[in-house]
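Asks: Take this sequence and fold it.
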Amino acid sequence: MPTESRQALVVSGSGPDASTATATLYRDDGEGWRAGPAWPARNGRRGWTTDHREGDLRSPVGVFTLSDAGGRLPDPGSRLGYDRSDAFTVDGTGFEGEPLAGSFDHVIAIDYNRVPGTSPLDRRRPRGGRYGGGIWLHVDHGGPTHGCVGLRPEHLRELLLALDPARRPVVVMGDAETLAQ
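Replies: Next up is the predicted model:
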């Protein structure tokens, strides 16, 4: 983890092929790291991978910065750059038949194969398209994701309000066994 980071959202999956996880925001206020509450989360349908590829239905394992946010709804007061756009609209159904509407009401871009400092909608992929991209923290729609991390709406909103760019926030994500190494 970068030494300058003072906020870390740890998303820990129950197993390498599991699509459920727990997310906890840790903060270092100068007196050591303190954990916030544990929130239920969803991740990629096929679990986790250290070699993420476009369409593999796995969430990438690693430590990634969090620099930009956006959504269909107005900015709730985030200190991250926020892009409000109707382009965040999604419809249809997920893998388990759950409705996807509202999933992108608020999102936080995970800086995996993207250009930090741009809208989460920016489709540029610095490592190339085969490594995928568009990996976000977004509203949990009640089922597994294509590779993003889903949080309940109230938890995502709380996270949007808590993240502070001056604290260099990161997400540490993967299955528990891999993260323990």
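
Asks: C-alpha from now on. contacts and neighbour counts both.
Replies: OK.

Asks: Look up the closest residue to His138, ignoring the ones flanking it.
Replies: Nearest non-adjacent residue to His138, counting by C-alpha to C-alpha, 6 or more residues apart in numbering: Val107, 4.5 Å away.

Asks: I figured the one you found hits Gly134, correct?
Replies: No: the criterion here is C-alpha atoms under 8 Å, and Val107 misses it with Gly134 at 10.5 Å.

Asks: Between these two, which is the more surrounded one?
Replies: Neighbour totals were compared for Val107 and Gly134, and Val107 leads with 28 against 21 (other C-alpha atoms under 10 Å).

Asks: From Gly47, how far off is that one?
Replies: Relative to Gly47, Val107 is positioned 20 Å away (C-alpha to C-alpha, to the nearest Å).

Asks: Kindly report the same for His155.
Replies: From His155 to Gly47 the distance is 21 Å (C-alpha to C-alpha).

Asks: For these two, work out which one has more neighbours and name it.
Replies: Taking neighbours as other C-alpha under 10 Å, His155 and Gly47 compare with Gly47 leading, 28 against 19.

Asks: Here is the second sequence; please produce its structure so I can put it next to the first one:
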Amino acid sequence: MIDPQILQVEQRLAELHISPGRVDGVFTKETAVALWALQKLNGLRPVSKLTPATLRALQRPRRIHAPVRDGVVVDLSRQVLFLYERGKIRLISHVSTGANRYYCMKGRCGYAVTPLGDYRVFRRVHGWDRGPLGSMYKTMYFNHGIALHGSKTVPRWPASHGCVRLPMHVADRLFRQVEVGTMVRVRP
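Replies: As a prediction, the model looks like this:
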């Protein structure tokens, strides 16, 4: 059933370049992760509901300064991704990056970290890509085996082996906009 308030919220999120998935007035998982991005950008704890503070942030969001002209910026501290084109934000998304812990899985061990630095996308894989640590959707590699990719599980905290996990609907959109050679900047 269509909820007029949710429809307005989804429309506003889309205006702010935070993809809520389908703008249809139905509160979905996609709507929830879009709210998380908005909440994190405004210094709020990410929750899957419309709190009074969230509604205020929708009306008067904190201003975001474009640190780059083009490319992807991954903000590790807030667990948010930005896509810039010609100095303007085109997409903002909640993400989950490296868990910053030691792991052993399927005979592979390592430290789950998303490395800081400036990189370029060097390989893209349309559809599902089966790696040694799991499956990735619409994969965009930028540092050896580390990539931006869609995942069915994108928790509110750093949880990956080092990749930047994206909500599935965001991975679809980002994959259409990010080509080989696109800059990916990972910041603290």
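
Asks: Tell me who's in contact with the residue nearest to His138 of structure 1.
Replies: 69-71, 120, 136-139, 156 (C-alpha atoms under 8 Å, 6 or more residues apart in numbering).

Asks: helix or strand for the aligned residue in structure 2 for it, which one?
Replies: In structure 2, the residue matched to Val107 of structure 1 (TM-score structural alignment) is Thr139. Per DSSP states H and E: Thr139 of structure 2 is located in strand 134-143.

Asks: Only the buried residues of that strand, if you could.
Replies: 136-143 (16 or more other C-alpha atoms under 10 Å).

Asks: and of those residues, the nearest to Glu179 of structure 2?
Replies: Using C-alpha to C-alpha, Met140 comes nearest to Glu179 of structure 2 of these, at 8.4 Å.

Asks: Strands of structure 1, start to end?
Replies: For structure 1, the strands defined by DSSP state E cover 7-13, 20-28, 33-42, 48-49, 59-60, 62-71, 81-84, 107-110, 136-139, 149-151, 170-175.

Asks: and the fifth one, which stretch of structure 2?
Replies: Under the alignment (TM-score structural alignment), strand 59-60 of structure 1 falls on residues 114-115 in structure 2.

Asks: what does that stretch contact?
Replies: Against stretch 114-115 of structure 2 from outside (C-alpha under 8 Å, 6+ apart): 97-98, 100, 146, 161-164, 186.

Asks: could those be laid out in TSV, adding distance to Val68 of structure 2 and neighbour count?
Replies: Below are those laid out as TSV (distance: C-alpha to C-alpha, whole Å; neighbours: other C-alpha atoms under 10 Å):
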residue	distance to Val68 of structure 2	neighbour count
Thr97	21	29
Gly98	23	21
Asn100	26	15
Ile146	22	18
His161	27	26
Gly162	23	23
Cys163	21	28
Val164	19	30
Val186	12	18
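
Asks: Return the closest of these with respect to Val74 of structure 2.
Replies: Distance to Val74 of structure 2 across the contacts of stretch 114-115 of structure 2 (C-alpha to C-alpha) is lowest for Val186, with 4.7 Å.

Asks: I'd guessed that closest one sits against Gln79; true?
Replies: No: contact between Val186 of structure 2 and Gln79 fails when scored by C-alpha under 8 Å: they sit 10.6 Å apart.

Asks: check contacts around the residue lying closest to Val33 of structure 2 once chain neighbours are set aside.
Replies: Once flanking residues are discounted, Val33 of structure 2 sits nearest to His94: 6.3 Å by C-alpha to C-alpha, 6+ apart. With contact set as C-alpha under 8 Å, 6+ apart, His94 of structure 2 has these partners: 33-34, 36-37, 79-81, 156, 166-167.
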